[in-house]
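Engineer: sequence unavailable; structure follows:
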């Protein structure tokens, strides 16, 4: 890289950081565009909606408005699904870049390059990587301070209960050395009493999925209290066994003997693969190995939270590299079609195995399964549906990069043959 190239790259980074320092959340798209302009590029940020069906363009000062793009049938959507850079349609000198914060998929960046993108040019790819990385980090860092970008991602109003719950949840995906965690909870706008949580520290991953009784604000409050108690214990240095009686006591007190919660709590030792878990009246987690569901983790049972502490007996399972643990709530398997037939555990396992055979990463696996569940009930869930996947020692964490190689996998017919929304990626 020449000194001139280095100076232009540094100018792009500096512009982005300086402009974003005092920017409101809604001004981040303008900051991204100003940074891109230092290289002669144009950049427009698209964020995925809360149901992960559409990529919604953010307005940028001085640029014409864009239209929303479907995740499942466009080149922009392919970029989001695969987290790989994707050339723009024929006749457009540009490229789509994934926007992620760590492993959390936020959207895509449409970058127009007058001289045309060269995806074999390391300098070009480095600049794309920096721009999209900074964009993802700034969106995540700034979002808690304002509503501009969240307002863009909403296609309709949320209930108060759903607002409360979503503010308490961690990001949907996380990755570190030896671990990928991905979660998804639906319905996005009126969820009530499901919750999930995770935390990683001291070489241990802490996992929880919870389902409180009731589909109202009271159920949300109960689930949020349990989540807060779990985090508080964890952050105070307490282990899994110590967290259970605290959660049980809180739910018993605030549920007043009328409301309870089921749940699975687990601890995974990242250095050895030892999984310890406890199941309080909840559907048994599934263990996937080499792309297949090989068993239910059906030990470590106790009564529901809120029915009395009971004995805390932890079950244990030793994972192999590449194993996936799948936690879910009953709203997934009890989704009914028009004929009243449940989705069922067998169908869930089929969906998980189909996604594994296609090589899909955990976030995309969950997106497709949840959409299948929603479609089964005509887009309206009768119960909350939550899924959490934890993948150990698969090396897949290294694929969650804002710019990787361009591949041909996972192309929809529209992506592959062109038409209104795309063109062939084959050169």
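Structural biologist: Happy to help now that I have it. Fair warning: this is a prediction, and the values are worked out from it, not measured in the lab.
Engineer: going forward, measure contacts and count neighbours with C-alpha atoms only.
Structural biologist: Noted.
Engineer: wait, doesn't residue 170 sit right on residue 197?
Structural biologist: Yes - the criterion here is CA atoms under 8 Å, and residue 170 meets it with residue 197 at 6.4 Å.
Engineer: neighbour count: the two, which is higher?
Structural biologist: The residue with more neighbours, out of residue 170 and residue 197, is residue 197; 21 against 14, by other CA atoms under 10 Å.
Engineer: tell me the secondary structure of that one, please.
Structural biologist: strand (DSSP: H, G, I helix; E, B strand; the rest coil).
Engineer: contacting residues for it?
Structural biologist: 169-170, 207-209, 227 (CA atoms under 8 Å, 6 or more residues apart in numbering).
Engineer: pipe those into CSV and attach secondary structure and distance to residue 337 per row.
Structural biologist: Formatted as CSV, those follow (DSSP: H, G, I helix; E, B strand; the rest coil; distance: CA to CA, whole Å):
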residue, secondary structure, distance to residue 337
169, coil, 29
170, coil, 31
207, strand, 31
208, strand, 28
209, strand, 25
227, helix, 31
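Engineer: which one among the residues you listed gets closest to residue 390?
Structural biologist: Among these, residue 207 lies closest to residue 390 (CA to CA), at 8.5 Å.
Engineer: ok, back up a step: and the contacts of residue 197, which of them are buried?
Structural biologist: 169, 207-209, 227 (16 or more other CA atoms under 10 Å).
Engineer: between those, which is nearest residue 28?
Structural biologist: residue 169 (23.3 Å).
Engineer: got the contact list for the residue nearest the centre of the chain?
Structural biologist: Nearest residue to the geometric centre of the chain (CA atoms, centre = their mean): residue 172, 3.2 Å. Contact analysis of residue 172 by CA under 8 Å, 6+ apart lists 104, 182-184.
Engineer: could I get those residues as TSV with secondary structure and neighbour count?
Structural biologist: TSV is the format used below for the contacts of residue 172 (DSSP: H, G, I helix; E, B strand; the rest coil; neighbours: other CA atoms under 10 Å):
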residue	secondary structure	neighbour count
104	strand	19
182	strand	24
183	strand	27
184	strand	23
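Engineer: got another, please set it beside the one above:
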């Protein structure tokens, strides 16, 4: 950034002051209100060219004059010490950030890789963008010439699974996030002899990945260019309806992390989930229509809408339960779980209807949260008493659809509760979205890719404040 010569700034400020209709005392009062500490005599001496001032004081005087000019006819404004034409950064990390923002402002989704490449050049980096497909099996490159990466067996996949940053063979890999949701990874190659382990470079790449993650999510909402790259095949219309009504697969606050996975991604039919996180509590829900019937998706979307309407209106857990049941009256009955977690105390309240018992994973051991249950939503009857359970810091809460345990292999053997609890206990140290992903992948493999019911898993980890 270039700065205006001090004497030239003083001369122009004095000219603008003469046009402002302010007395010297009035100008000094405005300058003093902005935090200035010079005396009235010092200000007079500066405007007369008899005294030099630090740049911060010169700019406060200019701002005091400009405040007055804004109140009157608005003649030419007093200049600040830096030149206005250089307000946009010319090089370095800030230039890359500005270029990325400006380039994506009106760009269609498919132009995002070119915008990212331009930002990379400003940082002397070559940047490759990979997005996770909707099955979360592979990482799909956005640029030409790059190969698809397997999530289970590649460096990029390992970075995605662990949501971290690593260096391999002079290349820096970092997870691509929208907030806390994993979207993919960035492959970053520094130019020349730059050190990919340099802490400053790693920090620049971290905020670049965070900004890019937001841009990927935003641009996906108004175009299909990025969405098509993440699809391996066409979604059915029931799955399209459900996906359009689901929240992000990951969310977090300082006190709780939520991760979700649902399969089959392209043929989702009868499972929906929802959550709402605040300072005080986490509200969680899962709805499950069971066998994949023609009206299953309509039933769970109806239940989801009824639940959200009641929750938005401040209804209690029992009132939310009743609202869903009333909305489904006369429609096919479905199962589900509604839960509220007090984030200050760890006290969990839940209501279940025709659904497997939720599990709490504590120090690698899965504990069922037992309590009274109701028939499925849409059946006659009052809500059951609320079940109360106290979590410990670090505990996982798992809500699973019936399809997780009931999915059978070719010989007819279901995945079962034992396998379910074994997977949860073994993976309890992973991130909640990764725990959910691994469990649904295991169910998919057990069922040989065939589902009579959806497999949905919602994992919430409570972190004591």
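Structural biologist: Alright, I've got the coordinates. Treat the numbers as computed from the prediction; the structure is a model and nothing was measured.
Engineer: shared with the second structure, which of the contacts of residue 197 of the first structure?
Structural biologist: Retained in the second structure by both residues aligned by TM-score structural alignment, their matches' CA atoms under 8 Å are the following of the contacts of residue 197 of the first structure: 169-170, 207-209, 227.
Engineer: shouldn't residue 388 of the first structure be in contact with residue 173?
Structural biologist: No - between residue 388 of the first structure and residue 173 there is no contact under CA under 8 Å: 9.4 Å.
Engineer: what do those two both touch?
Structural biologist: 181-183.
Engineer: before we move on, the earlier item: return the residue of the second structure aligned against the residue nearest to the centre of the first structure.
Structural biologist: Under the alignment (TM-score structural alignment), residue 172 of the first structure maps onto residue 249 of the second structure.
Engineer: equivalent analysis for residue 392 of the first structure, please.
Structural biologist: Checking TM-score structural alignment: residue 392 of the first structure goes with residue 462.
Engineer: what separates the residue nearest to that match when sequence neighbours are not counted from residue 426 of the second structure, distance-wise?
Structural biologist: Leaving aside its chain neighbours, residue 462 of the second structure sits nearest to residue 256 (4.7 Å; criterion: CA to CA, 6 or more residues apart in numbering). For residue 256 of the second structure, the distance to residue 426 of the second structure equals 20 Å [CA to CA, to the nearest Å].
Engineer: looking at those two, which one has more neighbours?
Structural biologist: residue 256 (23 against 13).
Engineer: before we move on, the earlier item: distance to residue 156 of the first structure added to the contacts of residue 172 of the first structure, as TSV?
Structural biologist: Below are the contacts of residue 172 of the first structure laid out as TSV (distance: CA to CA, whole Å):
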residue	distance to residue 156 of the first structure
104	22
182	24
183	22
184	19
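Engineer: quick one: which two of the residues you listed are the most distant?
Structural biologist: It's 104 and 184 that sit farthest apart of the contacts of residue 172 of the first structure, by CA to CA, at 11.3 Å.
Engineer: do you have the helices of the stretch 51-200 of the first structure handy? List them.
Structural biologist: Assigned by DSSP state H, counting those that start in this stretch, the helices in the stretch 51-200 of the first structure fall at 75-82, 122-142, 148-153, 160-168.
Engineer: same question, the stretch 351-465 of the second structure
Structural biologist: So, for the stretch 351-465 of the second structure - with DSSP H, counting those that start in this stretch - the helices run 402-406, 416-426, 432-446.
Engineer: could you look over the ones you listed and pick the most buried one?
Structural biologist: helix 402-406 (a mean of 24; mean count of other CA atoms under 10 Å).
Engineer: list the contacts of it.
Structural biologist: Counting by CA under 8 Å, 6+ apart, 288, 290, 355-356, 414-417, 420, 440, 443, 451-457 sit against helix 402-406 of the second structure.
Engineer: that one against the first structure, how far on average?
Structural biologist: In the superposition against the first structure, helix 402-406 of the second structure averages 0.7 Å from its aligned positions (mean CA distance after the TM-score superposition for the first structure).
Engineer: which residues does the aligned partner of residue 110 of the first structure in the second structure contact?
Structural biologist: Correspondence of residue 110 of the first structure to the second structure, assessed by TM-score structural alignment: residue 187. Residues near residue 187 of the second structure by CA under 8 Å, 6+ apart: 127-130, 156, 171-174.
Engineer: now, the most widely separated pair of the residues you listed?
Structural biologist: It's 130 and 171 that sit farthest apart of the contacts of residue 187 of the second structure, by CA to CA, at 14.5 Å.
Engineer: the two: which has the busier surroundings?
Structural biologist: Each of residue 130 of the second structure and residue 171 has its neighbours counted (other CA under 10 Å); residue 130 has more, 26 against 16.
Engineer: quick one: what's aligned to the more buried one in the first structure?
Structural biologist: In the first structure, residue 130 of the second structure lands on residue 46 (TM-score structural alignment).
Engineer: report the distance from the host helix or strand of that match to the chain centre.
Structural biologist: Element membership of residue 46 of the first structure [criterion: DSSP states H and E] is strand 42-48. Strand 42-48 of the first structure sits 18 Å away from the centroid of its parent chain (CA atoms, centre = their mean, to the nearest Å).
Engineer: show me what contacts the corresponding residue of the first structure for residue 301 of the second structure?
Structural biologist: Using TM-score structural alignment, the equivalent of residue 301 of the second structure in the first structure is residue 224. Neighbouring residues of residue 224 of the first structure by CA under 8 Å, 6+ apart: 165, 168, 195.
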